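*Asks:* Sequence first, predicted coordinates after that:
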Amino acid sequence: MLSAGMLAWIGAVFLAAGLVKGVVGMGLPTVAMGLLAVTMAPAEAAALLLIPSLVTNLWQLFIGPSFRGLCRRLWAMMAGIMLGTVAGAGVLAGAHSGAASAGLGAALVLYAILGLLKLGFITPARHEAWASPLVGLATGLVTGATGVFVIPAVPYLQSLRLGRENLIQALGLSFTVSTAALAIGLFRTGALASPTAQLTGSILALVPALAGMFIGQALRRTMSVETFRTVFFSGLLALGMYLMLEVLR
C-alpha cells in the first residue's frame, strides 16, 4: 500500500511529465523514469508509466491530420520497435540498467546540442525502406534497456522533415507502439512483481498525466515554430543531462 506522501510524489511526477509531453510531444517516460527512479526500482517505475504513456500517446496519435498516411509510411519502423523492445526488456530489470540510462542521456545531450545549433540531418525518401526497420529495432533495444522511447526514433523522425503537427503525430505512433511492446516485454520477463497493484497505480497516475498534457498542448498552440524548436531541444538537453547525472548519485 502506497503512503500518502508517495502518492503525492507520483502525482506530481506525472503532472510534470504530462506537461512536458503536451508542449514538445514527448518526454513523459523520460521525465517519469528519471524522477521515479529516485524512490523505486526501474522496472517498478516502468510499470507505473504504462497506462499514462499508452493513453497520452493514443490521444496524441489520433488528434493529428495524417494517421493512415503515417502508418503506411512507418509500419516497418513500428515492427522493428516491437521486436527490439520485447527482445531487450529483460535489461530493464537487470544490473546494467543504470549504465544504459547514462548512455541514453549522453545520446540525448548530443542530439539536443546538434538540434540547437541547427546541425540536423535529412533522410532521403529513397533510404526509408532500409532505414526505418533498423531505426525501429535500435529504438526497441534502447526501450527495453531503459524504459525510454526517444533514441534513435526522435532524430530519425525529425530527419524526415515532417510538419510540426505531423511530427507530433508520428511521435505519438512511435511511442504508442513502444509502450505496448514494453508492457509485453515486462510481463514476458516476469519483471512485474505485483502486476495487479502496479497496473492499478499506473491507472491512478493517468489523471495527473492527462491534466499536465492538456495544459502543455494549450501552451504549444501559442508558440511560434522557432520557439517550439528551441523548447523541444532544450527539453531534450535537460532530460539527457538529468539521466547522466542520476547515475552518479
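*Replies:* Yep, that arrived.
*Asks:* drop to CA atoms for contacts and neighbour counts, all remaining ones
*Replies:* Fine.
*Asks:* Taking the centroid of this protein, which residue is nearest it?
*Replies:* Phe149 (3.9 Å; C-alpha atoms, centre = their mean).
*Asks:* so is that one in a helix, a strand, or just coil?
*Replies:* coil (DSSP: H, G, I helix; E, B strand; the rest coil).
*Asks:* I'd like the distance from stretch 203-212 to the chain centre, please.
*Replies:* Centre-to-centre, stretch 203-212 and its host chain are 16 Å apart (C-alpha atoms, centre = their mean, to the nearest Å).
*Asks:* which other residues reach that stretch?
*Replies:* Under the contact criterion C-alpha atoms under 8 Å, 6 or more residues apart in numbering, stretch 203-212 has outside partners 10-12, 14-20, 22, 48-49, 51-52, 55-56.
*Asks:* With stretch 232-249 instead?
*Replies:* Contacts of stretch 232-249 (C-alpha under 8 Å, 6+ apart): 20, 24, 27, 30-31, 34, 98-99, 101-110, 112-113, 115-116.
*Asks:* dropping in the other structure now:
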Amino acid sequence: MGPMDILPLIFSVTNWTLVLLVLGTFFLAGAVKGVIGLGLPTVAMGLLGLAMAPVQAAALLVVPSMVTNVWQLALGGRFLYLMKRLWPLLAGVFAGTWAAAALMGTGSQPWAVRALGVALVLYAISGLLAFQLRVPVRWERSLGAVVGCTTGVITAATGVFVIPAVPYLQGLGLAKDELVQALGISFTASTLALAAALARGGALGHHEIAASLFALVPAMAGMWAGQYLRSRISPAAFRRGFFTGLGLLGLYLCF
C-alpha cells in the first residue's frame, strides 16, 4: 500500500476497519493532548503503525498535528521570548529532519516500524520515571542544536518528534504556561520539517492532504473532549496510564 493509496482506502465503503481505526486513533490522540498538552502525534503514529507504514501514518498526521500545535503555541504570550531561547533547537530540528530524510527517506524503510516501537518505549520510560534534565543556561545553544538535530533524525525515521526534545524543554526551567507554549513551538517546527520532507519525497500530495484534513475532525473533537475531562480526572494518574499503554504498544511494534 503506497502513500498515494491512503485517501481511496479511507473513503472506500469496503474498508470500514481502516476508517474506524483512523477515526478512533485521532479522537483518542486528540483527547490525550487535551488532557496533558502533548501526545497527539505519538499516539497517532503508534496506533496507525499497527495497520500502515510510518510514512503513511506521518502523512495523515500533518494537518491535525499542525492545527492543534499552532493552537497550543498561540495560547501563551511569550512567543518572542521563547523563540530567542529555542532557535538553536528549532534550526537543529529542520537540519536533522532534512538530512536524515535525504539519506534514508521518511519512515519508509523495512525497519521503520521497529524504530517507531523503540522511540515509543524510550518516551514511555522517560515519562514513567519522570526523568528530569537540568539544562544550564550556558549550554542551551550548543545542547539545543544537538537535541534538535537528534529529534529531527528520529522524526524522519519514525514520525515521532518527542525524543529527546520534550525532556530537553522540560529541563529549561520554564514556567508551566511557558513550557506548554514551548512544546507547541517545538512540535509545530517538527511538523513543518516532516511535512516538507514528505513532500520532497513524494509522500505528501493533494491526496494525502485531503486524507489528513479528514483526520483533523476526530482529532479536534478528541481535543475538546480531553480539555473537558482535564478538570474531572487526575492528570497524574492519566499520565501513568498513558505512558504505560504507550510503552506496551511500543514493545509490540518492536517484535
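*Replies:* Great, that's in hand. Owing to the predicted nature of the structure, the values given are computational and were not obtained by experimental measurement.
*Asks:* hmm, back to that, what about the contacts of stretch 203-212 of the first structure, which are in helices?
*Replies:* Using DSSP state H, the subset of the contacts of stretch 203-212 of the first structure located in helices is 10-12, 14-20, 22, 48-49, 51-52, 55-56.
*Asks:* list the contacts for Pro54 of the second structure?
*Replies:* Met45, Leu48, Gly107, Ser108, Ala112, Val113, Leu116, Thr158, Gly159.
*Asks:* Leu48 of the first structure too?
*Replies:* Gln198, Leu199, Gly201, Ser202, Ile203, Ala205 are the contacts of Leu48 of the first structure under C-alpha under 8 Å, 6+ apart.
*Asks:* Pro235 of the second structure too?
*Replies:* Residues in contact with Pro235 of the second structure (C-alpha under 8 Å, 6+ apart) are Val35, Ile36.
*Asks:* Okay, it and Lys33 of the second structure: tell me how far apart.
*Replies:* Counting by C-alpha to C-alpha, to the nearest Å, the gap from Pro235 of the second structure to Lys33 of the second structure is 11 Å.
*Asks:* what do you get for Pro8 of the second structure?
*Replies:* In terms of C-alpha to C-alpha, Pro8 of the second structure sits 28 Å off from Lys33 of the second structure.
*Asks:* For the two, indicate the residue with more neighbours.
*Replies:* Set Pro8 of the second structure next to Lys33 and count neighbours by other C-alpha atoms under 10 Å: Lys33 wins out with 27 against 12.
*Asks:* Aligned against the first structure, show me the partner of that one.
*Replies:* The alignment partner of Lys33 of the second structure in the first structure, by TM-score structural alignment, is Lys21.
*Asks:* Just to check, that match is in contact with Pro29?
*Replies:* No - applying C-alpha atoms under 8 Å as the test, Lys21 of the first structure and Pro29 come out as separate, 9.1 Å apart.
*Asks:* Just to confirm, what residue in the first structure is aligned with Gln132 of the second structure?
*Replies:* In the first structure, Gln132 of the second structure lands on Gly120 (TM-score structural alignment).
*Asks:* and if you look at Ala210 of the second structure?
*Replies:* Ala210 of the second structure maps onto Thr200 in the first structure, with residues paired by TM-score structural alignment.
*Asks:* Please apply the same query to Ser190 of the second structure.
*Replies:* Using TM-score structural alignment, Ser190 of the second structure lines up with Ser178 in the first structure.
*Asks:* what's stretch 143-158 of the first structure aligned against in the second structure?
*Replies:* With TM-score structural alignment as the criterion, stretch 143-158 of the first structure aligns to 155-170.
*Asks:* Give the buried residues for stretch 56-75 of the first structure.
*Replies:* Under the neighbour-count criterion of 16 or more other C-alpha atoms under 10 Å, stretch 56-75 of the first structure has Thr56, Asn57, Leu58, Trp59, Gln60, Leu61, Phe67, Leu70, Leu74, Trp75 buried.
*Asks:* Now secondary structure and distance to Tyr156 of the first structure too, for those, in CSV please.
*Replies:* Below are these laid out as CSV (DSSP: H, G, I helix; E, B strand; the rest coil; distance: C-alpha to C-alpha, whole Å):
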residue, secondary structure, distance to Tyr156 of the first structure
Thr56, helix, 21
Asn57, helix, 18
Leu58, helix, 20
Trp59, helix, 22
Gln60, helix, 19
Leu61, helix, 18
Phe67, helix, 18
Leu70, helix, 14
Leu74, helix, 11
Trp75, helix, 14
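*Asks:* Which single one of the residues you listed is nearest to His127 of the first structure?
*Replies:* Distance to His127 of the first structure across these (C-alpha to C-alpha) is lowest for Leu74, with 12.5 Å.
*Asks:* If we ignore the residues flanking it in sequence, what's nearest that closest one?
*Replies:* Ser132 (6.9 Å; C-alpha to C-alpha, 6 or more residues apart in numbering).
*Asks:* got a list of what Ala100 of the first structure touches?
*Replies:* Counting by C-alpha under 8 Å, 6+ apart, Ala100 of the first structure has contacts Val142, Ala145, Thr146.
*Asks:* still contacting in the second structure, which of those?
*Replies:* Contacts conserved in the second structure for the contacts of Ala100 of the first structure, using both residues aligned by TM-score structural alignment, their matches' C-alpha atoms under 8 Å: Ala145, Thr146.
*Asks:* Kindly indicate the member of the contacts of Ala100 of the first structure with the most neighbours.
*Replies:* Most crowded among the contacts of Ala100 of the first structure, counting by other C-alpha under 10 Å, is Thr146 at 30 neighbours.
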